[in-house]
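1. build me a model from this:
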Amino acid sequence: MNKAIEAPIERLPMTADGYASLQDELRHRIKIERPRIGERIQDAKADDTNLPENADYQAAKSEQELNETRIAELQDKLARAEVIDVSRLSGQTIKFGATVTLTDDDTRERRMWQIVGESEADARRGKISVFSPLARALIGKTKGALVEVITPGGARAYKIDKVEWR
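-> Okay, the predicted model is just below:
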């Protein structure tokens, strides 16, 4: 008897904002981009029926493929999402959703980071993935602790100045 072995679904932790952002992108890609690309394909076909030689048609088909791939990725992420309500979290121990203020032990530069889901990480906006080396070093620590992180530029040490829940 051949039984298929089912792997457990890997949940993706994310904030409510991150979930809403993925939903917005999915909605845009389905309701706006998909019809726009379909129209572009039809226009390209009308201009030149020799499809293998029609550059506009080929470009539109490539764009369609990319859009459909991204739609499938978004649907998968939303289906596996584990939305964590950060507003209900508290305490001084760092975990998913915490906003942490750190001071670089060498440069004395202060930075603030929120630990978020992988799909919503954006270093420019102060959001790091829960799976990043820095977040992994911070999880479970408390204010006042010193953490060391191995980065591409070498080892860095940070002092945890503040743990907040926003």
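
2. C-alpha from now on. contacts and neighbour counts both.
-> OK.

3. test my guess that residue 95 contacts residue 140.
-> Yes: in terms of C-alpha atoms under 8 Å, residue 95 counts as a neighbour of residue 140; the distance is 6.3 Å.

4. wait, isn't residue 143 in contact with residue 103?
-> No: Residue 143 is beyond contact range of residue 103, at 11.4 Å (criterion: C-alpha under 8 Å).

5. list the residues that contact both of the two?
-> By the contact definition C-alpha atoms under 8 Å, 6 or more residues apart in numbering, residue 143 and residue 103 are jointly contacted by 160-161.

6. which elements pack onto the lengthiest strand in the chain?
-> Secondary structure assigned by DSSP state E gives strand 154-164 as the longest strand of the chain. Counting contacts by 3 or more C-alpha pairs under 8 Å, 6 or more residues apart in numbering; DSSP states H and E, strand 154-164 packs against strand 99-104, strand 146-151.

7. now the second one, please; I'll put the structures next to each other:
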Amino acid sequence: MSKIPLTVKGAEKLRAELHRLKTVDRPNVIAAIAEARSHGDLSENAEYDAAKERQGFIEGRIQEVEGKLSHSQIIDPQALDADGRCVFGATVDLEDQDSGAQVTYQIVGEDEADIKESKISFNSPLARALIGKYAGDIAQVQAPGGLREYEILDVRYE
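-> Here you go, the predicted model:
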């Protein structure tokens, strides 16, 4: 399995989720199963079935998160010396060449991507167009509405 790039914050978020799953969610679902068992006949016990299904989901998610963390390559954007180039972890200020609208995105791993937080996956078309470019360069992105051009205003490593 190849390495999964993660920012420091993304790795912390996954570790916190894993801790919550193991210390809160897992004990809660075990208690729910025990409670449902005490109600008698398991063949027609919807609470028991729901609790067992939830337990399966939690155990699967624990394995998934542990796998991602064990195969992750944690990259600290502040420790990068990329000479102003767009790289994984960089925060990039852009200006849409058509509308003049300015936006800021951080290039992150797939699990961290959240457009509401202005974080885009390094596999997204926009991030792929940005990687390797410098402030002042124009990045062309094939969007559903046609070709879009963005000028890179600034590249930061936060």
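
8. out of residue 95 and residue 140 of structure 1, which sits in the busier spot?
-> Taking other C-alpha atoms under 10 Å, residue 95 of structure 1 and residue 140 do not tie; residue 95 has more neighbours (23 against 12).

9. any idea what that one aligns with in structure 2?
-> Structural alignment (TM-score structural alignment) places residue 95 of structure 1 against residue 87 in structure 2.

10. ok, the closest residue to its match other than its chain neighbours to residue 50 of structure 2 distance?
-> In space, residue 87 of structure 2 comes closest to residue 131 once its chain neighbours are excluded; the distance is 5.3 Å by C-alpha to C-alpha, 6 or more residues apart in numbering. Residue 131 of structure 2 sits 45 Å away from residue 50 of structure 2, going by C-alpha to C-alpha, to the nearest Å.

11. trace residue 52 of structure 2 over to structure 1, please.
-> Taking TM-score structural alignment for the superposition, residue 52 of structure 2 sits opposite residue 61 in structure 1.

12. since we're on its match, how many residues are nearby?
-> Under the neighbour criterion other C-alpha under 10 Å, residue 61 of structure 1 is assigned a count of 16.

13. do the same with residue 65 of structure 1
-> With other C-alpha under 10 Å as criterion, residue 65 of structure 1 counts 13.

14. cool, and residue 62 of structure 1?
-> The number of residues packed near residue 62 of structure 1 is 13, by other C-alpha under 10 Å.

15. residue in structure 1 paired with residue 119 of structure 2?
-> Per TM-score structural alignment, residue 119 of structure 2 is aligned with residue 127.

16. list the buried residues for stretch 135-144 of structure 2?
-> By neighbour count with 16 or more other C-alpha atoms under 10 Å, stretch 135-144 of structure 2 contains the buried residues 135, 138-141.

17. which residues in structure 1 does it align to?
-> Counting by TM-score structural alignment, stretch 135-144 of structure 2 corresponds to residues 143-152.

18. what number of residues lie near residue 12 of structure 1?
-> Residue 12 of structure 1 has 16 neighbours, counted by other C-alpha under 10 Å.

19. just give me the match in structure 2 for it.
-> When structure 2 is aligned by TM-score structural alignment, residue 12 of structure 1 is paired with residue 4.

20. residues in contact with that match?
-> With contact set as C-alpha under 8 Å, 6+ apart, residue 4 of structure 2 has these partners: 68, 71-73, 109.

21. how about those residues, which pair is most distant?
-> 71 and 109 (12.7 Å; C-alpha to C-alpha).

22. have a look at those two and say which one is more surrounded.
-> When residue 71 of structure 2 and residue 109 are compared for neighbours, residue 109 comes out ahead with 23 against 14, by other C-alpha under 10 Å.

23. that one maps to what in structure 1?
-> Match for residue 109 of structure 2 (TM-score structural alignment): residue 117.
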